[in-house]
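A.B. asks: Sequence unavailable; structure follows:
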């Protein structure tokens, strides 16, 4: 029996998610266990990638919002793809940790097609906040409660959170997960995403101090 099998030997303890399957997932970053869940409220399928022994306190954890364009297609419009790769690499290097890949979070929760419409408006001069509002959509519709539910089910009570977004920390604390530290996940910007990243810092309160070193470009 592996470490994760021992943790998952009993029934799912969370009321919000149903644990469905646990399977080995070897990756270029290291060996993970893919733990599949069904979100009973929304019907979304969710997955947690678990590495090493997760029974200790202060687990390194990443809540990663689904981003097809960044994660799969390598879009330079955002930093999502490099953040996903870096998070998996850091968890593997640490020897233990969890990455929860949050389905239903595409475009900060507005969906893929609406995200593409927003990206078109951004190419025409609006920032990421203005584009969502111009479409009559929320600036950020994501709910991180399911991530907390999965952590509870995995027996995790305290984490070091890999994130620049204060709302993720607030959501975990609100849902009973202690956040011992928020660990920056800073990706070097490029010409295609610097305006987007500065908007995230100025209008969405993301902690992105490394942008101070980049000259030029306005929000």
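C.D. replies: Right, received. Where do you want to start? This one's a predicted model, so the numbers in the text were calculated from it and none came from an experiment. Numbering: from 1, shown residues only.

A.B. asks: CA only for contacts and neighbour counts going forward, please
C.D. replies: OK.

A.B. asks: Name the surrounding residues that touch stretch 52-65.
C.D. replies: 3-4, 7, 32, 84, 87, 91, 95-106, 108, 147, 155-163, 168, 179-180 (CA atoms under 8 Å, 6 or more residues apart in numbering).

A.B. asks: Which entries within those meet the buried criterion?
C.D. replies: 4, 32, 84, 87, 91, 96-106, 108, 147, 155-163, 168, 179 (16 or more other CA atoms under 10 Å).

A.B. asks: Comparison target, given below:
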């Protein structure tokens, strides 16, 4: 039995943050979930969140990272927007190193390494994520001008390519948990993320 995801329709996705339309997009062999609110095709200043999959933070509510709170805050803001898109990128666990390697990096962090040094110690990239498929997804949706919900300068660099135009970066501030403060400090100091701690 096979299933052609390219023929998949938009389906209604009611959430605690409002009602969205949901659809799967297959890009480079990976299935990504897209939630859409309102008419985004050709609309100027569409609010967009590109969220990398984080099983531990998003589904298990781990306090080691701020991924779960970022996702919740993004959905809250998108639920208030006239036009918005959430692209939930699967296959990007642990900044793209995968779940098994992420847990190995956690073990090294428990011994005192930060997230950057833990990845490097494992012989892995600091951040292996790619947002190339996002350009394809947003273009297919007809999004051209966007307001990007992010604190990550690398995400902006990778997405700033025709036909997309980022007209505004919208800060994604969530509460700082003492359990993940060091993680956030590493993102700010070593990866250049815009964070107010």
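C.D. replies: That came through fine. Predicted model, so just to flag it, every value in this text is computed and none were measured.

A.B. asks: quick one on the thing from earlier: which members of the contacts of stretch 52-65 of structure 1 are positioned in helices?
C.D. replies: 3, 4, 7, 84, 87, 91, 106, 108, 147, 168 (DSSP state H).

A.B. asks: Let's have those residues in a markdown table, adding distance to residue 22 of structure 1.
C.D. replies: Rendered in a markdown table, the data for those read as follows (distance: CA to CA, whole Å):
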| residue | distance to residue 22 of structure 1 |
| --- | --- |
| 3 | 12 |
| 4 | 9 |
| 7 | 11 |
| 84 | 21 |
| 87 | 21 |
| 91 | 19 |
| 106 | 24 |
| 108 | 27 |
| 147 | 17 |
| 168 | 25 |
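
A.B. asks: which one of those residues sits closest to residue 46 of structure 1?
C.D. replies: Compare each of those with residue 46 of structure 1 using CA to CA and the shortest gap goes to residue 147, at 9.0 Å.

A.B. asks: Distance of the closest one relative to residue 24 of structure 1?
C.D. replies: Relative to residue 24 of structure 1, residue 147 of structure 1 is positioned 20 Å away (criterion: CA to CA, to the nearest Å).

A.B. asks: And for residue 77 of structure 1?
C.D. replies: In this view, residue 77 of structure 1 and residue 24 of structure 1 are 32 Å apart by CA to CA.

A.B. asks: Neighbour count: these two, which is higher?
C.D. replies: The neighbour comparison of residue 77 of structure 1 against residue 24 (other CA atoms under 10 Å) goes to residue 77, with 18 against 12.

A.B. asks: Let me know the helix or strand that the most centrally placed residue in structure 2 is in.
C.D. replies: For structure 2, the residue lying nearest the average C-alpha position, counting by CA atoms, centre = their mean, turns out to be residue 51 (1.3 Å). Assigned by DSSP states H and E, residue 51 of structure 2 belongs to strand 46-52.

A.B. asks: So in structure 2, which strand runs the longest?
C.D. replies: Looking only at structure 2 and at elements set by DSSP state E, the strand with the highest residue count is strand 18-27.

A.B. asks: Report all helices and strands that that strand contacts.
C.D. replies: The elements that strand 18-27 of structure 2 packs onto, with contact taken as 3 or more CA pairs under 8 Å, 6 or more residues apart in numbering; DSSP states H and E, are strand 11-15, strand 30-37, helix 67-80.

A.B. asks: Turn the ones you listed into a markdown table, columns for distance to residue 175 of structure 2.
C.D. replies: Shown next, in a markdown table, are these (distance: least, CA to CA, whole Å):
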| stretch | distance to residue 175 of structure 2 |
| --- | --- |
| strand 11-15 | 22 |
| strand 30-37 | 24 |
| helix 67-80 | 8 |
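
A.B. asks: Between these, which one is closest to residue 58 of structure 2.
C.D. replies: helix 67-80 (4.2 Å).

A.B. asks: The closest one vs structure 1, average distance?
C.D. replies: Helix 67-80 of structure 2 differs from its equivalent in structure 1 by a mean of 0.6 Å after superposition (mean CA distance after the TM-score superposition for structure 1).

A.B. asks: and that helix with strand 11-15, angle?
C.D. replies: If you take axes from the mean of the first three to the mean of the last three CA atoms, to 10 degrees, helix 67-80 of structure 2 sits at 110 degrees to strand 11-15.

A.B. asks: Go through helix 67-80 of structure 2 and flag the buried ones.
C.D. replies: Counting neighbours by 16+ other CA under 10 Å, one finds that the buried residues in helix 67-80 of structure 2 are 67, 68, 69, 70, 71, 73, 74, 75, 77, 78, 79.

A.B. asks: what does that helix rub up against?
C.D. replies: When contacts are taken as CA under 8 Å, 6+ apart, the neighbours of helix 67-80 of structure 2 outside the stretch itself are 17-20, 37, 47-49, 51, 54, 57-59, 61-62, 84-86, 149, 172-175.

A.B. asks: in structure 1, what residues pair with it?
C.D. replies: The aligned range for helix 67-80 of structure 2 in structure 1 is 80-93, by TM-score structural alignment.

A.B. asks: Of the contacts of helix 67-80 of structure 2, which qualify as buried by neighbour count?
C.D. replies: Applying a neighbour-count criterion of 16+ other CA under 10 Å, the buried members of the contacts of helix 67-80 of structure 2 are 19-20, 37, 47-49, 51, 54, 57-58, 62, 84-86, 149, 172-174.

A.B. asks: Looks like residue 94 of structure 2 contacts residue 104 (just checking).
C.D. replies: No - with contact defined as CA atoms under 8 Å, residue 94 of structure 2 and residue 104 do not form a contacting pair (10.4 Å).
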